[in-house]
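J.: Have a look; sequence and predicted model below, questions after that.
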Amino acid sequence: MANFKGHALPGSFFLLVGIWWSLKYSFRYLNQKGKSRKRNFYQKIEIIEAGIRLFFSIVGIFAEQFTPDGDGPKLHLYNDQDWIKLMNWQHTTMYLMYGFSAVMDILSYLIPVIPLGLDRLVMTLSIITEGILFYYHVHNRPPLDQHIHLFLLYPLFGGAISTFLEVFLRDNIVLELFRTSLIITHGSWFWQIGFVLYPPFGGPTWDETSHSNIMFITMCFCWHYMASMVIVAINFSLTYGLISRMKRSQQGEENIGIQKLPSSYNSQQALLHDTEED
């Protein structure tokens, strides 16, 4: 959708997934992810997450095809004269490919015969697909419109490389958190595009030919990525603090149990000693 809502919706989806990933990967890494007794728990979490991502994709497809204002293509691609709402169809294609990635994640955990790493490969292809779509999305548009949209390619390019490396380097926390920071930037930048090109509160429109605006947007993108790194660092720190507190609590309970054991044991010994004297 060529409006603020059309950019805020995918931006919200990417932000939610990115923030969740920053918590999930941090918790799994800090909470001894290699223990076999925890594998079933993490598999259930992965399946639920993939189901939510699939739901996001379906919502996005319906939002693009059947917009509330009735201006969507309604699954019609071509009429007797021309193509119908290709911008909506490009967004639909993006959601569809991410939906395939979510389905592959679910199948990878439900069907053991599927090779390990295939889910990450499909996710890589989904990211590349979005990059191809957006690269040709803004031709013949004003300079600022082209500039702000092409910044989406940077997190997509980095995300595609890091996700592809995860095909071979599974559960690598550095790659996972790097991908997480990029998807958070990706989501926040969708919101930035909406605010710049389609001011939601009736504010003044931006001069899309101003070089100063282009310079500011370039600087603004750097701020977005720095903010995403701060979010990942904060969530990692909060997770570390929570897990450390849980471990101290468990150790305290174990120590109390150990301290109680000798006193109980001594009472039993004294009772047996008295019985023998009688």
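T.: Received it, and whenever you're ready, just let me know what you need.

J.: When you work out contacts or count neighbours from here on, use the C-alpha atoms and nothing else.
T.: Will do.

J.: Where does residue 69 sit: helix, strand or coil?
T.: Under DSSP: H, G, I helix; E, B strand; the rest coil, residue 69 falls in the coil class.

J.: and it, how many residues sit next to it?
T.: Around residue 69 there are 6 other residues, counting by other Cα atoms under 10 Å.

J.: How many residues are close by residue 253?
T.: 12.

J.: what separates it from residue 177, distance-wise?
T.: 33 Å (Cα to Cα, to the nearest Å).

J.: Residue 139 - that's part of a helix, no?
T.: No. Counting by three-state DSSP, residue 139 is not part of a helix but coil.

J.: quick one: it and residue 147 touch, right?
T.: No. Between residue 139 and residue 147 there is no contact under Cα atoms under 8 Å: 10.6 Å.

J.: Those two: which is more packed in?
T.: Taking neighbours as other Cα under 10 Å, residue 139 and residue 147 compare with residue 147 leading, 17 against 11.

J.: Now the more buried one: closest residue in space that isn't a chain neighbour?
T.: residue 214 (7.0 Å; Cα to Cα, 6 or more residues apart in numbering).

J.: The protein: helices as residue ranges?
T.: 4-30, 39-65, 86-110, 118-135, 143-150, 153-165, 173-197, 211-277 (DSSP state H).

J.: got TSV for those helices, with distance to residue 76 too?
T.: Below are the helices of the chain laid out as TSV (distance: least, Cα to Cα, whole Å):
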stretch	distance to residue 76
helix 4-30	19
helix 39-65	9
helix 86-110	9
helix 118-135	19
helix 143-150	26
helix 153-165	28
helix 173-197	26
helix 211-277	36
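
J.: Next one for the comparison:
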Amino acid sequence: MGTFAGHLIPGTIFLILSFWWTYSAWLRYFVCRQRKQSYHVSLTFPLQCCGRRVAALPIEALFIIISTGFGIATELSIGFHHRDGHISFYMGANSYQHIATYMMFFLVGIIDLLIHCRVPIPEHLSIVAVNVAFAAEAISFYFHGHGRSPIEVQLHVFLALAICASIICGTFEIIQREKQIYATLMRAYCTFLQGSWFYTVGFFLYSPFHAHYEDTKDPDEHRNSMLIAYYFVLHMAIGMCVLILFALPAYYMSKRNLQAIDSVSYERVPFVNNDDNEDNVNNHCTQMEKLNVMTNI
């Protein structure tokens, strides 16, 4: 990952997940509020905007598996090459850390896929798995800057802080007795910070638009340290704006002429168009009421 593209790949994965989690959490919140139902916590969400058949597919789990698999393949193909063209696995410790991180999230996708296939394991095990993956990522990047310049250390410390915040949010999703949307939104928000900060680190250290950081770095480390802290706070502000803005399309979708059926366990019931007859709609509502009773929500 010691390249510009190596930072853009995980950054893009985290940004896509954060956008999707934010929108889907808001949509579920508004649907549950309109139906006077309790909010339901889950790691992944069905893609309900493309019809019932698509909503029944584990799109998010497949995205995690494919994207992390692509990241692993990228690290294996270019992560061990040096500028002189030789391959050295001894000098590839940098890539070992990144491959291990990708592997942890790859396992998250596998667990979520098993849950979708109704393997008898606890549903919230996927949230536990993503917390463990975040913990592995935090350990990797906390020690990633060891022996480097103070600026590079600070860049990776801020990334580790965002990852630790994601772990805390995921923990609250599991332990809260009355399920609420706040922890899910904060998990999405902290994931956005990770993705956007990956982009910042990539542009700061390996940007193709200017000379390498080692050749152009400002000798005033205190000034750089203050600017980097300012950039991170700026990312926090942008992330909060994104969090609020995504509530608008989610609210609009919940108010459209659709009978929005939110998932209760992993039996996700997709949106029902108004073109369906009233008997079908009532049948879906009856199924939802039964599931609510069964799950004590």
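T.: Received, thanks. All of these numbers come straight from a predicted model, not from anything done at the bench.

J.: what's the TM-score for these two chains?
T.: Overlay of the two chains. TM-score (TM-score structural alignment, normalised by the length of structure 1): 0.77; 241 aligned residues with a Cα RMSD of 3.0 Å.

J.: on that earlier part again, aligned counterpart of the residue nearest to residue 147 of structure 1 in structure 2, please.
T.: Alignment note: residue 214 of structure 1 maps to residue 225 in structure 2; criterion TM-score structural alignment.

J.: Its match: neighbouring residues, count only.
T.: When neighbours are counted by other Cα under 10 Å, residue 225 of structure 2 comes out with 16.

J.: shouldn't it be in contact with residue 154?
T.: Yes. Applying Cα under 8 Å, one finds residue 225 of structure 2 in contact with residue 154, separated by 7.5 Å.

J.: before we move on, back to that, give me whichever of the helices of structure 1 is most buried.
T.: Each of the helices of structure 1 was scored by mean neighbour count; the highest is helix 173-197, a mean of 23, by mean count of other Cα atoms under 10 Å.

J.: how far apart are that one and its match in structure 2?
T.: Once superposed with structure 2, the aligned residues differ from helix 173-197 of structure 1 by a mean of 0.6 Å; criterion: mean Cα distance after the TM-score superposition for structure 1.

J.: according to the alignment, that helix goes to what range in structure 2?
T.: Under TM-score structural alignment, the match for helix 173-197 of structure 1 is residues 181-205.

J.: starting at the chain centroid, how far to the matching stretch?
T.: 8 Å (Cα atoms, centre = their mean, to the nearest Å).

J.: How about stretch 8-25 of structure 2?
T.: That offset, for stretch 8-25 of structure 2, works out to 5 Å (Cα atoms, centre = their mean).

J.: That one: average distance to aligned residues in structure 1?
T.: Per aligned residue, stretch 8-25 of structure 2 averages 0.9 Å (mean Cα distance after the TM-score superposition for structure 1).

J.: who touches stretch 93-103 of structure 2?
T.: Residues from elsewhere that reach stretch 93-103 of structure 2 (Cα atoms under 8 Å, 6 or more residues apart in numbering): 1-2, 68-69, 71-72, 75-76, 79-80, 133, 136-137, 140, 144.

J.: Which of those lies at the shortest distance from residue 257 of structure 2?
T.: Nearest to residue 257 of structure 2 among the contacts of stretch 93-103 of structure 2, counting by Cα to Cα, is residue 68 at 36.9 Å.

J.: How about the contacts made by that closest one?
T.: Counted by Cα under 8 Å, 6+ apart, residue 68 of structure 2 has contacts 102-103, 105-106.

J.: Any chance of those in CSV with distance to residue 213 of structure 2 as columns?
T.: Formatted as CSV, those follow (distance: Cα to Cα, whole Å):
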residue, distance to residue 213 of structure 2
102, 26
103, 29
105, 30
106, 32
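
J.: just to revisit the earlier point, residues in contact with the residue nearest to residue 147 of structure 1?
T.: Here residue 214 of structure 1 is in contact with 143-144, 147-148 (Cα under 8 Å, 6+ apart).

J.: Just give me the ones among these that are also contacts in structure 2.
T.: By both residues aligned by TM-score structural alignment, their matches' Cα atoms under 8 Å, those still in contact after alignment to structure 2 are 144, 147.
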